[in-house]
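*Asks:* Kindly return the folded structure for what I paste below:
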Amino acid sequence: MNKMKNRNIFFSLVNGSNLSPKQKYIPVKNYSNVLSEEINIQENKQNQDTILSEKNNDDDLEFSSINELRTSMAKNIDLEFKKDATTMVFADGDPNSKIMIVGEAPGEEEDKKGKPFIGDSGKLLEAMFEAAHIKRKHMYITNVIPWRPPANRTPTKEEISKSQPYLLEHIRIINPKILVLVGSIAMKAFTNTSEAITKSRGIFKEHRNCLYIPIFHPSYLLRSPSKKKISWNDILQIKEKYKELI
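*Replies:* Below is the predicted model:
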């Protein structure tokens, strides 16, 4: 993907049009004027989700480093499709970042190259953050499931539960100030909420010293372009919180 070099250039994120694969990112000048709506950052501290890491302390994992965590994940997460994957897709980006991105699982492109969010969905997510002046290299990116499920299918509850303790320990080690839960799988792997992501997205909540926010998965946005505008508003909320931290 070509990097955006002009601060006044943006892609057609908000118009909801159906784009061909070659037209996914159409520059639009002066994107800061495209959205006239106010950013409404909703912080709900009275209606906290129960974080799964607090459910059963007997099952908690604890590692002293990212490398130790990675080694244990590769050895001990028992997933049947693991043997058919090309590689383990662990994480990418800056482990000292204040922003951590958690997605669902690797796709075909990620499986080939061993990096999360580099296929079509990843390119869209990266473009959205780039447009908000948050570069990929300044974030830390991982997934709930570190191996590609067959045919990119949705992970089962059992598969998620096997990876869950490692995800929670991963988050503890990175200790982000902002945790972005990309899609319903990531949201439900971090919390035990029964809410649909359509109701939970775009709302910041607090857990210990971390603010977390669910957003739509970019694969959903590629299928439903009309949802891009509200997702862009979510990214703007993240941008404002990020600006407070730097």
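
*Asks:* from here on, contacts and neighbour counts on C-alpha atoms
*Replies:* Fine.

*Asks:* Near Tyr140, how many other residues are there?
*Replies:* Using other CA atoms under 10 Å, Tyr140 has 21 neighbouring residues.

*Asks:* isn't it right up against Met100?
*Replies:* Yes: the pair Tyr140 / Met100 is scored as a contact, 4.7 Å apart, by CA atoms under 8 Å.

*Asks:* Quick check: Ile213 is in a strand.
*Replies:* Yes: checked against DSSP: H, G, I helix; E, B strand; the rest coil, Ile213 lies within a strand.

*Asks:* For the comparison step, fold the sequence that follows:
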Amino acid sequence: MKMAYQPSQVFASFTPQTEETKHLPSNVQKGNKLVREVQVSSTGESFLAPDRATVQVVVTSSKDSIGDVKSSTTRRLDYIIQTLHTHNVKEGDVTISKFIQRVDSLYTMEAEVTIIFVDFTKCQSVCNFLVEKLDETVKLHPPHFYHCTKSLEGLRRLACLNAVQNARQKALDVARLLRQGLGRPLAIREEETTEIEGSPRGSANGNDGPLTFQQRIANATVTVTVKVFAQFELVSREKGRQTKT
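*Replies:* Predicted coordinates for the structure are as follows:
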């Protein structure tokens, strides 16, 4: 899983003790409104290339008799299935559907093979082989790249954790600047989440021609950015060292 950190503006505020509160008993000063704190906003970003590809192969045949159209289609289907077995594609990753209709005096049969790949090198090999060996009655659609649900959930969690990590580091930098120690977190709130599909490096197709294999992967890359707001307690340096250890 690839990660990227996006620089963001630091929003920080420091709430010191006042003359009215610093002489209060310690148990009163520890109330939520009187605790010295630092507040920061930060973002975290992570991106992930697709981990799945779907390829559709469509076989079409038109004949005078139902037997001939079935025979013609089945012969090509058998060749496609054999090719998938040769390339060690699992049966559970292959779905076949068939549809027959009659137009005027001709029978037309259309068979669709849907293949799921997790190995993109294997995907390229299978597609290239089928295009080379089969005739124009077989149409191979370009691969469709996407993410499985588990991968997307992990990507969102990672972006949030990156944001929290960045927020804590910024709060720690502010505390050091003020000669204070950073204490416990008082509040962490996720404020905004954005998901963008496309390469974070901006490698979009620069012409009107068909997309290349790598461009399709780049266009299916998902970038998640999370913004968080965090509050941390400010403590004396001695207590901060104890908290850190």
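
*Asks:* Just give the TM-score of the two.
*Replies:* Overall, the chain-to-chain superposition scores 0.20 on the TM-score scale (TM-score structural alignment, normalised by the length of structure 2); 81 aligned residues with a CA RMSD of 5.7 Å.

*Asks:* Could you count how many residues lie near Ser125 of structure 2?
*Replies:* 11.

*Asks:* I'd like to know how far it sits from Thr86 of structure 2.
*Replies:* With distances taken as CA to CA, to the nearest Å, Ser125 of structure 2 is found 11 Å from Thr86 of structure 2.

*Asks:* Surely Val113 of structure 2 is in contact with Ser97?
*Replies:* Yes: when contacts are counted by CA under 8 Å, Val113 of structure 2 is listed as touching Ser97 (6.7 Å).

*Asks:* Which parts of structure 2 are strands?
*Replies:* Assigned by DSSP state E, the strands in structure 2 fall at 11-15, 37-48, 52-63, 94-103, 106-117, 138-140, 144-146, 181-197, 222-235.

*Asks:* What is the helix ranked longest in structure 2 packed up against?
*Replies:* The helix that spans the most residues within structure 2, counting by DSSP state H, is helix 149-177. In terms of contacts (3 or more CA pairs under 8 Å, 6 or more residues apart in numbering; DSSP states H and E), helix 149-177 of structure 2 is packed against strand 37-48, strand 181-197, strand 222-235.

*Asks:* and if we set it to 10 Å?
*Replies:* When contacts are defined as 3 or more CA pairs under 10 Å, 6 or more residues apart in numbering; DSSP states H and E, helix 149-177 of structure 2 packs onto strand 11-15, strand 37-48, strand 181-197, strand 222-235, helix 237-244.

*Asks:* Present the ones you listed as TSV; the columns should include mean neighbour count and distance to Ile81 of structure 2.
*Replies:* Below are those laid out as TSV (neighbours: other CA atoms under 10 Å; distance: least, CA to CA, whole Å):
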stretch	mean neighbour count	distance to Ile81 of structure 2
strand 11-15	15	59
strand 37-48	26	31
strand 181-197	16	33
strand 222-235	22	32
helix 237-244	13	60
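
*Asks:* which one of the ones you listed lies closest to Val58 of structure 2?
*Replies:* strand 181-197 (27.9 Å; CA to CA).

*Asks:* between that closest one and helix 237-244, what angle do the directions make?
*Replies:* 50 degrees (axes from the mean of the first three to the mean of the last three CA atoms, to 10 degrees).

*Asks:* What helices and strands are in contact with strand 181-197 of structure 2?
*Replies:* strand 37-48, helix 149-177, helix 213-219, strand 222-235, helix 237-244.

*Asks:* So which of these is nearest Ile196 of structure 2?
*Replies:* Among those, if distance is taken as CA to CA, the winner is strand 222-235, at 5.2 Å.

*Asks:* how big is the angle separating that closest one from strand 11-15?
*Replies:* 20 degrees.

*Asks:* and His207 of structure 1, how many neighbours?
*Replies:* 14.

*Asks:* quick one: it from Ile178 of structure 1, how far?
*Replies:* His207 of structure 1 is 10 Å from Ile178 of structure 1, by CA to CA.

*Asks:* same thing with Tyr220 of structure 1?
*Replies:* From Tyr220 of structure 1 across to Ile178 of structure 1, the span is 22 Å (CA to CA).

*Asks:* How about Arg223 of structure 1?
*Replies:* According to CA to CA, Arg223 of structure 1 stands 27 Å off from Ile178 of structure 1.

*Asks:* so what secondary structure elements neighbour the helix or strand hosting Glu130 of structure 1?
*Replies:* Here Glu130 of structure 1 sits within helix 120-131, counting by DSSP states H and E. Applying 3+ CA pairs under 10 Å, 6+ apart, one finds that helix 120-131 of structure 1 contacts strand 9-10, helix 108-113, helix 218-223, helix 228-245.

*Asks:* Would you convert those into JSON lines that also reports distance to Met73 of structure 1 and mean neighbour count?
*Replies:* Output for these, formatted as JSON lines (distance: least, CA to CA, whole Å; neighbours: other CA atoms under 10 Å):
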{"stretch": "strand 9-10", "distance to Met73 of structure 1": "38", "mean neighbour count": "20"}
{"stretch": "helix 108-113", "distance to Met73 of structure 1": "16", "mean neighbour count": "17"}
{"stretch": "helix 218-223", "distance to Met73 of structure 1": "26", "mean neighbour count": "17"}
{"stretch": "helix 228-245", "distance to Met73 of structure 1": "29", "mean neighbour count": "17"}
